[in-house]
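Enquirer: Sequence first, then the predicted structure, then my questions.
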Amino acid sequence: MANVFEFVAETRSATGSSAAKIVRRQGKVPAVIYGGSEAPAMLVLDHNELLKQLAHEAVYSHVLDIKVDGRTEKAILKHIQRHPAKPQILHIDFMRVDESHKVKVHVPLHFINEATSIGVKKGGAVSHAMADVEVACMPSALPEFIEVDMANVDVGVTLHLSDLVLPAGVEIPELQQGSEHDHPVVQISKPKGESASEEASA
């Protein structure tokens, strides 16, 4: 994890919806940081700076530096509330990270070799069921993304969670709950019209 993301925040004392509206009118974003042995702390961050940071895909799967009143806390992004119609962040939640305990984070999936895969060369169409996956690992082992190699995927084949190649020390909590939780990730379906022609032949 070469990237280091630092969020500069200030503490805030006023709470409630009216106080949050005042913060937003000032071009800032209300936030909270919680978890660990310390009590939750209410924060405010600069909206424009926050948007710049959130433009990086890697920020969602990294341990972040939250600089508050001169001291730095380690945390991960836990929830972002966005405006339904505007490019505006309404609220953001950070969860403190303990370097000695595992964290659960949603990590993006990067699909490679789709255009040159066996199935696509035969005319098949790629269909993604997931864009990211929740992983559990120590903070130091947190991957920026999980790569899904499509090169050898044929027509009619579906890759599931159990097919993902994970870095050392990384696991998928969903798979610990049984085979019924081995959800599909991506598949290559038959070329359009092929199913209809097969039925006609039958």
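Expert: That came through fine.
Enquirer: okay, CA-based contacts and neighbour counts for the rest of this
Expert: Noted.
Enquirer: How is Lys174 assigned, secondary-structure-wise?
Expert: Heads up, residue 174 is Glu, not Lys. helix (DSSP: H, G, I helix; E, B strand; the rest coil).
Enquirer: Distance of it relative to Asp182?
Expert: 7 Å (C-alpha to C-alpha, to the nearest Å).
Enquirer: again with Ala19
Expert: For Ala19 relative to Asp182 (C-alpha to C-alpha), the value is 44 Å.
Enquirer: what number of residues lie near Val126?
Expert: The burial count assigned to Val126 is 20, neighbours taken as other C-alpha atoms under 10 Å.
Enquirer: Mind giving me the packing neighbours of the helix or strand containing it?
Expert: Element membership for Val126 (DSSP states H and E) is strand 125-128. On a contact count with 3 or more C-alpha pairs under 8 Å, 6 or more residues apart in numbering; DSSP states H and E, strand 125-128 meets strand 184-189.
Enquirer: And the strand it packs on, what's buried?
Expert: 185-189 (16 or more other C-alpha atoms under 10 Å).
Enquirer: could these be laid out in a markdown table, adding distance to Ala31?
Expert: Compiled in a markdown table, those are given as follows (distance: C-alpha to C-alpha, whole Å):
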| residue | distance to Ala31 |
| --- | --- |
| Val185 | 33 |
| Val186 | 35 |
| Gln187 | 39 |
| Ile188 | 41 |
| Ser189 | 43 |
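Enquirer: another structure for you, compare them:
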Amino acid sequence: MSETKTLQAVARDRVGKGAAREARRQGRVPAVVYGAGKPPRAIAVDFNEMKKLIYAGGFMTTMFDIEVGGETEHAIPRDYQLDPVKDMPIHVDFFRVGKGQTIAVEVPVHFVNQEKAVGIKRGGTLNVVRHTVELNVPADAIPDSIDIDISTLDIGDSLHISAVTLPKGVTPTITDRDFTIATIAVPAGVREQLQQEAAEKAEGGGDEG
């Protein structure tokens, strides 16, 4: 489970491109905190700290206590922008979260026991359909990842969300279908052999006519 991290910030008196450029010149990343029925709040956070947090992984599933002006904003990142050339953070959006609130979060999927998977041992390939799954989760108990054991999957098998054991209080945001997360694909050599056999059978059928 992701732990809540503390983030120091300063208030921004002005918004707009000019104010954002000024914040960046001062070594900060402009940001905004919004939601929970309150007005948006323009802030700026330390550039080096934000860069480290984003590239450390798990940024979008981490709750933050943002300390600004003697107050604390409990929020989770909802979006961030990187410079298209330098890949450095240039803006961050934070969403306020109240105690006991449930929020939708994209949680990474990790596949464990790949080396033991029946289908992979037989030459199959793990085909990942979803690297993340959007889940409704308690704001104070966001899972770092969903770990799925695929050791029993054979060639041609599909792993659906219904087969995944989710943490207590966690549910998929998609409820109208049992969506696929991964499959064990047929080996290329076997697929080509089956295609060749099908083609020969079709040709044979044509000669009979």
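Expert: Yep, it's here. From a predicted model like this one, the values you see are computed outputs, not experimental measurements.
Enquirer: With respect to Ala202 of the first structure, which of the buried residues of strand 184-189 of the first structure is nearest?
Expert: Ser189 (19.8 Å; C-alpha to C-alpha).
Enquirer: counterpart of the closest one in the second structure?
Expert: Structural alignment (TM-score structural alignment) places Ser189 of the first structure against Ala185 in the second structure.
Enquirer: what do you get for Thr15 of the first structure?
Expert: So, by TM-score structural alignment, Thr15 of the first structure is matched to Val15.
Enquirer: what number of residues lie near that match?
Expert: 15.
Enquirer: thinking again about what came up before, skip ahead from the strand holding Val126 of the first structure and say which helix or strand is next.
Expert: Downstream of strand 125-128 of the first structure (by DSSP H and E), the next one is strand 132-137.
Enquirer: equivalent range in the second structure for that next one?
Expert: Going by TM-score structural alignment: strand 132-137 of the first structure matches residues 132-137.
Enquirer: What residues of that stretch count as buried?
Expert: So, applying 16+ other C-alpha under 10 Å, buried residues of stretch 132-137 of the second structure: 132-133, 135-137.
Enquirer: correct me, but Phe179 of the second structure touches Ala163?
Expert: No. Contact criterion C-alpha atoms under 8 Å: Phe179 of the second structure and Ala163 do not qualify, at 10.4 Å.
Enquirer: okay, these two: which has more neighbours?
Expert: Just comparing Phe179 of the second structure and Ala163: by other C-alpha under 10 Å the higher neighbour count belongs to Phe179, 16 against 12.
Enquirer: average distance between the top strand by length along the first structure and the second structure?
Expert: In the first structure, taking DSSP state E as the definition, the longest strand is strand 71-82. Taking mean C-alpha distance after the TM-score superposition for the first structure, the mean distance separating strand 71-82 of the first structure from the aligned residues in the second structure is 1.1 Å.
Enquirer: which other residues reach that strand?
Expert: 33, 59-67, 88-98, 105 (C-alpha atoms under 8 Å, 6 or more residues apart in numbering).
Enquirer: follow-up on the earlier one: and the furthest pair within the buried residues of stretch 132-137 of the second structure?
Expert: Among these, Thr132 and Val137 lie farthest apart (C-alpha to C-alpha), at 14.0 Å.
Enquirer: re the thing from before, measure the match of Ser189 of the first structure to Val112 of the second structure for me?
Expert: 17 Å.
Enquirer: With Ile142 of the second structure instead?
Expert: From Ile142 of the second structure to Val112 of the second structure the distance is 20 Å (C-alpha to C-alpha).
Enquirer: These two: which has the busier surroundings?
Expert: Between Ile142 of the second structure and Val112, Ile142 has the larger neighbour count (other C-alpha under 10 Å), namely 24 against 13.
Enquirer: Confirm Lys86 of the second structure sits in a strand?
Expert: No. Using three-state DSSP, the secondary structure at Lys86 of the second structure is coil, not a strand.
Enquirer: what do we get in the first structure for it?
Expert: Correspondence of Lys86 of the second structure to the first structure, assessed by TM-score structural alignment: Lys86.
Enquirer: all helices for the first structure, in order.
Expert: 17-25, 47-54, 118-121, 194-201 (DSSP state H).
Enquirer: Could you say which of the ones you listed is packed most deeply?
Expert: Highest mean neighbour count of the helices of the first structure: helix 118-121, a mean of 20 (counted as mean count of other C-alpha atoms under 10 Å).
Enquirer: Gly100 of the second structure matches what in the first structure?
Expert: Using TM-score structural alignment, Gly100 of the second structure lines up with Ser100 in the first structure.
Enquirer: Just give me the neighbour total for the residue lying closest to that match once chain neighbours are set aside.
Expert: Once flanking residues are discounted, Ser100 of the first structure sits nearest to Met138: 7.1 Å by C-alpha to C-alpha, 6 or more residues apart in numbering. Applying other C-alpha under 10 Å, we find 16 residues neighbouring Met138 of the first structure.
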